[in-house]
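Participant: pasting the sequence and the predicted coordinates here, then a few questions.
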Amino acid sequence: MNAPRSTKVEVDGWVILDKPVGMTSTQGVAVVKRIFNAKKAGHAGTLDPLASGLLPIALGEATKTVPYVMDGRKVYRFTVAWGVETNTDDTEGEAVATSDKRPERGDIEALLPRYTGVISQVPPKFSAIKIDGERAYDLARDGEEVELAARQIEIHRLVIAASSPDSTTFEAECGKGTYVRALARDLGRDLGCYGHVIDLRRAVVGTFDEEDAVTPDELRAMKDGLDGFAPVQNALLPVETALEALPTLAVSQHDASRLARGQSVLLRGRDAPVFEGTAAVMSGGTLIALAELERGELMPRRIFRLAAPRA
């Protein structure tokens, strides 16, 4: 007889998984969801299997804040091997162009200003972008010709972290939609030597950094109560952690009840906020809603049901 399946529970918060190389983002979500026995989970931005680093995973009510993490800045550390371009722009693909030339550090540094600010980038052919309902990587694997349109991205900072004759390690701070593999491909082409990514790590996503991260093995040890490890609940960050970039408004319990029922609240008097736009609304230290403030009127957009996290 099969053992009865455990009943899933309501768990609300963020787990910042330090995803190892080889694990897919979907597998990472499944690991965290299973450890917390959570009803609902999702991630804030796919990380390639060949990449390591921060994979923010939202549980329960935190899934309502995923867009605010995905729209935040990311920091990547990546190493480009010079002399070979592959069809996937990383080590998983086949070589499509080679060169004996190797770039001087000064030549690379001189090129970097062209890759900062708002730039145009053609995504890799092996990417999750959809073409007529099909993923680009599925079409590419089937041998079909994939043509992706260039899109505008923003790179806030791009610097050399380390260099050798055959490879260069960069650190990039960038916005949503940036493909590091495409960055390596284009740098290699502009330098006349070709290049592809051989190592990639995401170090920052939105408000989360490596100090927040926990590995799958650490989570399992916490769940199993092994000596030296804190309870697994300690790895769960509050839902509102993802909203630190937003202004916060504190309201009374009466106003919180109105917002929770989907009703707007008028904020008047000398203590009324002077800004307009989206705000995280708190009452008694609890996140109540994401709301839009316009001309003194606070209108709820997303309502939160926050229970004490269980695992």
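Facilitator: Ah, there it is.
Participant: use CA for all of it now, contacts and neighbours both
Facilitator: OK.
Participant: residue 302: what's it in contact with?
Facilitator: For residue 302, the contacting residues are 64, 289, 290, 291, by CA atoms under 8 Å, 6 or more residues apart in numbering.
Participant: who's in contact with residue 128?
Facilitator: Per CA under 8 Å, 6+ apart, neighbours of residue 128: 135, 136, 137.
Participant: of those residues, grab the buried ones for PyMOL.
Facilitator: Buried subset of the contacts of residue 128, written as a PyMOL selection, criterion 16 or more other CA atoms under 10 Å:
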select buried, resi 136+137
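Participant: please flag which of the contacts of residue 128 sit within helices.
Facilitator: 136, 137 (DSSP state H).
Participant: between the contacts of residue 128, which is nearest residue 90?
Facilitator: residue 137 (13.4 Å; CA to CA).
Participant: pretty sure residue 127 is one of the things the closest one touches, is it not?
Facilitator: Yes: applying CA atoms under 8 Å, one finds residue 137 in contact with residue 127, separated by 5.2 Å.
Participant: name the element residue 96 belongs to?
Facilitator: If you go by DSSP states H and E, residue 96 is part of strand 95-98.
Participant: tell me, what residue is most central in the protein?
Facilitator: residue 45 (4.0 Å; CA atoms, centre = their mean).
Participant: show me which positions of stretch 161-179 end up buried.
Facilitator: Those would be 167, 168, 169, 170, 171, 172, 173, 174, 175, 176, 178, 179, for stretch 161-179 by 16+ other CA under 10 Å.
Participant: now for the residues you listed: which two are most distant?
Facilitator: 167 and 176 (26.0 Å).
Participant: hmm, who's touching the lengthiest strand in the chain?
Facilitator: Counting by DSSP state E, the longest strand found in the chain is strand 151-163. The contact list for strand 151-163 (CA under 8 Å, 6+ apart) reads 105, 109, 112, 115-123, 168-178.
Participant: equivalent analysis for stretch 63-70, please.
Facilitator: 41-45, 58, 176, 205-207, 239, 242-243, 302.
Participant: picking up where we left off before, buried subset of the contacts of residue 302?
Facilitator: Applying 16+ other CA under 10 Å to the contacts of residue 302 flags 289, 290, 291 as buried.
Participant: tell me which helix or strand the second one sits in.
Facilitator: Translated: residue 290. strand 286-294.
Participant: turn the contacts of residue 128 into a markdown table, including distance to residue 277.
Facilitator: As requested, those are arranged in a markdown table below (distance: CA to CA, whole Å):
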| residue | distance to residue 277 |
| --- | --- |
| 135 | 35 |
| 136 | 36 |
| 137 | 38 |
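Participant: relative to residue 80, which of the contacts of residue 128 is nearest.
Facilitator: Using CA to CA, those come closest to residue 80 at residue 137, 21.3 Å.
Participant: quick revisit: what is the strand holding residue 96 packed up against?
Facilitator: strand 84-86 (3 or more CA pairs under 8 Å, 6 or more residues apart in numbering; DSSP states H and E).
Participant: against that first model, consider the following:
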Amino acid sequence: MGRKRKGRDISGWLVLDKPAGMTSTAVVNKVRWALEAKKAGHAGTLDPEATGILAVALGEATKTVPYITDALKAYTFTVRLGQATNTDDAEGEIIAASDLRPSDDDIKAALSPFLGDIMQVPPKFSAVKIDGQRAYKLARDGEEVELNARPLWVEELVMVDRPDADHVVLEMTCGKGGYVRSIARDLGAALGCHAHVKELRRIWSGPFDLENALKWDDVMRMERTPELDSHIQPLEHGLDGLAEVRCTPEGAARLRNGNAGMVMPVADIEYGDEVWASFQGKALAVGIYKSGELHPNRVFVQSS
């Protein structure tokens, strides 16, 4: 019999403005300690030196992480032109350099092929697994790393500033699995000048944005106090991308036991749609809508 995990049964989201110099895992572990939470996870890794939105899921909210991971997200990032690094960011060693500096018009023209459905090769220093091992570990050990291209949806990629000849600031909105470092690397290759990411900031992810994100210093100041609890956002925010249906009392009882339950009809919801069901304002389940019933694939256990 497994050992029971210690901590409080709290559910919801703590949305942070992650500082540079911390891994996403370290942030989650510290948040779990600060809240004395039994369970926590995050919805989308940020590189240690990257900053911005890191949404930490607590308790039952961890069941909604896939819906945030799959949602659109946006980044602003500074690209250093004229240098390629082995990590595709400023933390790595320079492996190629060029004196060529493209014009603003050249850069804007080169962005177009990165829009829409593209294929992207992740950085060699990434968490992608190769034969069961992380690519970054193999790369650090000096092994040759070959990664396959992966599909990515890029909704928007625009130039927002050109501070000087060596740097350009871009903003990108993309889907799941995008590597900003790969965008910078491939843009440098397309321009013939080499490039890497110098600074990276995630400005929103699904329903979460910086306006409602806690600064790390505030998390530390409020650790293990009711004040920090007051900043936990409802579990339901993680379901923002799905339509909501309301349960009948009988349907709620059935859903709590993992069975299909009756829900009230809602316009614009069709047979086979994935939706989430609520009762008295609380999410009960996510599942497939079929002929007036929700067939659950995730059930939430929330206190009243």
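Facilitator: Looks like it came in fine. Keep in mind that what you see is a predicted model, and the values were worked out from it rather than measured.
Participant: please report how far whichever residue in structure 1 pairs up with residue 157 of structure 2 lies from residue 121 of structure 1.
Facilitator: Here residue 157 of structure 2 is matched to residue 158 in structure 1, going by TM-score structural alignment. Residue 158 of structure 1 sits 15 Å away from residue 121 of structure 1, going by CA to CA, to the nearest Å.
Participant: likewise residue 102 of structure 1?
Facilitator: 23 Å.
Participant: residue 73 of structure 1 too?
Facilitator: Counting by CA to CA, the gap from residue 73 of structure 1 to residue 121 of structure 1 is 17 Å.
Participant: what does residue 97 of structure 1 give?
Facilitator: 20 Å.
Participant: what about the two, which has more around it?
Facilitator: More neighbours surround residue 121 than the other of residue 97 of structure 1 and residue 121, with 20 against 14 (other CA atoms under 10 Å).
Participant: quick one, what contacts the closest residue to residue 147 of structure 1 other than its chain neighbours?
Facilitator: Beyond its immediate neighbours in the sequence, the residue positioned closest to residue 147 of structure 1 (CA to CA, 6 or more residues apart in numbering) is residue 125, lying 7.4 Å away. Neighbour list for residue 125 of structure 1: 87, 88, 136, 137, 140, 146, 147, 148 [criterion: CA under 8 Å, 6+ apart].
Participant: what do you get if the cut-off is 7 Å, keeping everything else the same?
Facilitator: 88, 136, 137, 140, 146 (CA atoms under 7 Å, 6 or more residues apart in numbering).
Participant: where's the residue lying farthest from the centre of structure 2, which helix or strand?
Facilitator: What lies farthest from the middle of structure 2 is residue 250; by CA atoms, centre = their mean that is 36.0 Å. Per DSSP H and E: residue 250 of structure 2 is located in helix 249-256.
Participant: elements contacting that helix?
Facilitator: strand 261-262 (3 or more CA pairs under 7 Å, 6 or more residues apart in numbering; DSSP states H and E).
Participant: give me the contacts around the helix or strand following the strand it packs on.
Facilitator: Going down the chain from strand 261-262 of structure 2, the next helix or strand is strand 274-279, by DSSP H and E. Strand 274-279 of structure 2 is contacted by residues 242-247, 252, 283-289 when judged by CA under 7 Å, 6+ apart.
Participant: again, only this time at 8 Å
Facilitator: With CA under 8 Å, 6+ apart, strand 274-279 of structure 2 has contacts from 239, 242-249, 252, 263, 283-289, 294.
Participant: mean shift of that strand relative to structure 1?
Facilitator: Strand 274-279 of structure 2 differs from its equivalent in structure 1 by a mean of 0.8 Å after superposition (mean CA distance after the TM-score superposition for structure 1).
Participant: equivalent range in structure 1 for that strand?
Facilitator: So strand 274-279 of structure 2 sits over residues 278-283 in structure 1, by TM-score structural alignment.
Participant: tally of neighbours for residue 202 of structure 2?
Facilitator: Residue 202 of structure 2 has 23 nearby residues by other CA under 10 Å.
Participant: the one 5 residues further on now?
Facilitator: Each residue near residue 207 of structure 2 was counted by other CA under 10 Å, and the total is 14.
Participant: circling back to that earlier point, the residue nearest to residue 147 of structure 1 falls within a helix, correct?
Facilitator: No: using DSSP: H, G, I helix; E, B strand; the rest coil, the assignment for residue 125 of structure 1 is coil, not a helix.
Participant: how close does it get to residue 240 of structure 1?
Facilitator: Counting by CA to CA, the gap from residue 125 of structure 1 to residue 240 of structure 1 is 36 Å.
Participant: could you do residue 53 of structure 1 as well?
Facilitator: In terms of CA to CA, residue 53 of structure 1 sits 22 Å off from residue 240 of structure 1.
Participant: more neighbours: the two, which one.
Facilitator: residue 53 (25 against 20).
Participant: circling back: same check for the contacts of residue 302 of structure 1, but in structure 2.
Facilitator: Mapped onto structure 2 and checked by both residues aligned by TM-score structural alignment, their matches' CA atoms under 8 Å, these keep the contacts 64, 289, 290, 291.
Participant: one step back: may I ask you to confirm that the residue nearest to the centre of structure 1 is in contact with residue 54?
Facilitator: No: using CA under 8 Å, residue 45 of structure 1 is not in contact with residue 54, being 9.7 Å away.
Participant: what are the ranges of the strands in the stretch 51-200 of structure 2?
Facilitator: 51-58, 73-81, 83-85, 94-97, 116-120, 129-130, 133-134, 150-164, 167-174, 195-205 (DSSP state E, counting those that start in this stretch).
Participant: and those strands, which is most packed in?
Facilitator: strand 51-58 (a mean of 27; mean count of other CA atoms under 10 Å).
Participant: figure out how far it is from the centre of its chain.
Facilitator: Centre-to-centre, strand 51-58 of structure 2 and its host chain are 8 Å apart (CA atoms, centre = their mean, to the nearest Å).
Participant: what angle do that strand and strand 73-81 make?
Facilitator: 150 degrees (axes from the mean of the first three to the mean of the last three CA atoms, to 10 degrees).
Participant: residues in contact with strand 51-58 of structure 2?
Facilitator: Under CA under 8 Å, 6+ apart, the answer for strand 51-58 of structure 2 is 10-20, 24, 28, 31, 37, 39-46, 65, 200-205, 208-210, 213.
Participant: among those residues, which are in helices?
Facilitator: 24, 28, 31, 65.
Participant: any idea how far residue 89 of structure 2 is from the last one?
Facilitator: Look at residue 65 of structure 2 and residue 89 of structure 2: by CA to CA, they are 27 Å apart.
Participant: what about these two, which has more around it?
Facilitator: residue 89 (28 against 21).
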